[in-house]
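Visitor: the following block contains a protein sequence and its predicted model.
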Amino acid sequence: MSSFDVIVVGAGVIGSCTAYQLAKSGVNTLMIEQFPLPHSRGSSYGQTRLTKRSHRKPYMSDLVPESIAFWKSLEKDYGTQLLMQTGHLSIANSEKTNHVLEPMKTNLRNSNVDYTEFHGRDIGIAFPGLEFDSSFGAFFEPNGFTIKATKCLHALQSEFVKHGGTLQENEKVIEVKHLSANSVSIRTDSHKVYYAKSVVLACGPWINTVLRPFGIQLELQPVRVITYYWREKTVGKYSIHNNFPPFMVYFGVYHVYSTPSYEYPGLIKICYHYRAPVDPDAPDLLDKESEKAEVERLGILKQLIAKHFPQLESVPVLTENALQTITPNSDFIIDRLPGFPNIVIGAGFSGAGFGPAPAIGRALSRLATFQDPGQDMEVFKLGSRFVYNKAKL
């Protein structure tokens, strides 16, 4: 019989951060992943991610310092650079979306985080390659970081095993059973059964499949996000090595976001913030309405590229798909399953979970070992916000 203290289901960044912190603390931990590693089926896929303090919600901003310290410590232990200090630029149409930037700046001031403001044409002077007129304002946060996401995942999983953790990949969890207040069992498609005192479910859009026998479904929506890469007219103009920063631009009812040229030299990632509902087991199949919406938004994005990014070709040369799982208000779910104190859930990270994953992993690991997760996690408790009664399904 295979028995552990804790089983973590899902080896994305949330599951890997949780399992790593458990193993490093001496907890006998099994991490199970349904796909071969590495894979592109979850929201942790991709070469780079961002972390920054400039959030509209202060409790999101508060997770960042702990997480940056964690990534730097892991970087030292693993012996490979995982963070690049690139800063972050936030731009908004002052007339339509000034309400977006102001809460961010307020949070930065309250946290004593420095930033520099720019207006109109000064944005392009400070950051060559951008063109915005007097209707736009911006601020630059120098302490933003670009995360080498793929390397972070490999580092977490390697260090997890180094600290005595057991990693099972290409093995899908079929059933979770609650046996007692300190015992659960996990059955997989390999006809294996594992036992533990507690389990952490960090399996992204597949979590409701696991929870269905418990009569609980979380209000989650799996979505597909298309990542577009655009060719530089002058190679290096928008490069991370040329100190070009990641940015977000708010135009009113929509916004775009970007990371500088890094993973594909000569190409910069700029995406329209649109999420198409999908079945996580068939993420390439969209309904006609979503297909039409993606085409329309790509058309808008091409126009924005031509107008505001004159040193880019205005047709994307590469696309990649990412899978995310979102909650109605984009807040995370970090809690114990109601009525089952040794079943812990981490879900709904809404495309914003990679940067603060170390803080999230700390909370989930503490919940799994029957400890308090910390006051900073109170806002992410399940409560009655996301639970559906089984009879309503």
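Guide: Structure received.

Visitor: drop to CA atoms for contacts and neighbour counts, all remaining ones
Guide: Fine.

Visitor: OK, contacts around Ser94?
Guide: Neighbour list for Ser94: Ser135, Phe136, Gly137 [criterion: Cα atoms under 8 Å, 6 or more residues apart in numbering].

Visitor: here comes the other one, which I'd like you to weigh against the first:
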Amino acid sequence: MQNLAVKNVIIGAGAMGAAAAYHLARRGEEVWLVEQFALGHARGSSHGAARIIRHSYADPDYARLMPLAYRAWRELEADAALPLFIRTGGVSFNPSSVSYVEQVAENLQALDVPHRRMSGKLWNEANPAFGLPADYDVVFEPDAGMLTASKAVATQIELASRLSPKTRVLPETPVRRIDLDGSRPVVVTDDLTIEAERLIVAAGSWVGRLLPDLALPVRPTRQQVLYFRPGDRAPFEIARFPVFIYMGESPDQAFYGMPDFQGLGVKVARHGGPDADPDNPDPEVGEAYRDLVRDFLRAHIPALGSADIGLTEVCLYTIAPGERFLVDFHPARSDVLIASPCSGHGFKFSCLIGRVLADLAANGATDVPIDAWKRV
């Protein structure tokens, strides 16, 4: 067993951990990034070709942070000299009995983000791939789009190594325990005992197991994703088909999707899923779930409702109460940060959250307003 002393240790090399490593390295800090699986693995929440990014939030706490999130991604693209954002436009829609679009439109107006609110009938006329009921409430945001998810995570890890010679990345290095009994946090793996001046725990669905004494109010859930391949794929290409969010009358009636990207097909999923054990992944997507998504598509995007499913994916959400984020110091220690900002909608914020974590680790405070997330 080798004993080491390191300034910054980050557990978890997914979207949040990679972003924290990038932002700390950008400041010239020493960073060790510890990941239990291979880099870019498919066991957590950060893999896959793309994730949606949008200003369109019904919750003002999240909406008001989206301009900062967009800027963080632009700064990353500049540092990397690589495009990571694909502008597709984004549409949110709901039945007339639901107030989601009304709230989204109010927040877009408050942020001065260009948008257009309209009926389902008018939306269908502008975008004939859709077949929404005529009285649906719809809002279109032209600046929404997709982030190249796996590429973005890998880029931040690469930049962390390039920007600071004191960066070390340790894939396939499971953390067996975190010792918080001493003056500094200690991370124990099979071969290393690492004393950290500062520790960031960004372990996704494993965060509760690494910090069992806190009884964090998070639960892993299983998210199932389908990729549809219609006979005529042209109407669903980027620049013709937007990312979309549908909000029905109950929480289990929320769906999202995005255009055909990298030839994978049109990505569609219901938001949320059953509780899951992250150590026992189940890659199968059953017929009942496929039928559920098809029923939604037949009623809203008819050509996809009968299309072949060419690919399925499964990932994990780490859900906190109210689908909030948890980004805060350990309640008993100022040298341990806990980052569980997921709840199924965290990727778009991840580059900004990396900056927040670097601020908190280095300075103990941040100018980004995250009070709504500080509930550990």
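Guide: Received it, and whenever you're ready, just let me know what you need. Just so it is clear, the structure is predicted and the values come from calculations on it, not from any experiment.

Visitor: TM value for the aligned chains?
Guide: Overall, the chain-to-chain superposition scores 0.93 on the TM-score scale (TM-score structural alignment, normalised by the length of the second structure); 369 aligned residues with a Cα RMSD of 1.8 Å.

Visitor: before we move on, back to that, distance to His163 of the first structure, secondary structure and neighbour count added to the contacts of Ser94 of the first structure, as CSV?
Guide: As requested, those are arranged in CSV below (distance: Cα to Cα, whole Å; DSSP: H, G, I helix; E, B strand; the rest coil; neighbours: other Cα atoms under 10 Å):
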residue, distance to His163 of the first structure, secondary structure, neighbour count
Ser135, 54, coil, 13
Phe136, 50, strand, 24
Gly137, 48, strand, 24
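
Visitor: quick check, nearest of the residues you listed to Tyr228 of the first structure?
Guide: Closest approach to Tyr228 of the first structure among those (Cα to Cα): Phe136, at 23.8 Å.

Visitor: and that closest one, how far from Ser94 of the first structure?
Guide: 5 Å (Cα to Cα, to the nearest Å).

Visitor: now Thr155 of the second structure, nearest residue through space, not along the chain?
Guide: Sequence neighbours aside, Ala80 is the residue nearest to Thr155 of the second structure in space, at 7.1 Å (criterion: Cα to Cα, 6 or more residues apart in numbering).

Visitor: residue in the first structure paired with the one you found?
Guide: Using TM-score structural alignment as the criterion, Ala80 of the second structure maps onto Tyr78 of the first structure.

Visitor: kindly report the same for Tyr22 of the second structure.
Guide: So Tyr22 of the second structure corresponds to Tyr20, using TM-score structural alignment.

Visitor: so what's Phe236 of the second structure up against?
Guide: Ala129, Pro259, Asp260, Val266.

Visitor: about what we covered before: I figured the residue nearest to Thr155 of the second structure was touching Glu158, is that so?
Guide: No: Ala80 of the second structure lies out of contact with Glu158 (Cα atoms under 8 Å); the separation is 9.1 Å.

Visitor: mind listing what's buried in stretch 55-66 of the second structure?
Guide: His55, Ser56, Tyr57, Ala58, Pro60, Tyr62, Ala63, Arg64, Leu65, Met66 (16 or more other Cα atoms under 10 Å).

Visitor: still on that earlier bit, reformat the contacts of Ser94 of the first structure as CSV; add distance to Tyr195 of the first structure.
Guide: Formatted as CSV, the contacts of Ser94 of the first structure follow (distance: Cα to Cα, whole Å):
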residue, distance to Tyr195 of the first structure
Ser135, 60
Phe136, 57
Gly137, 55
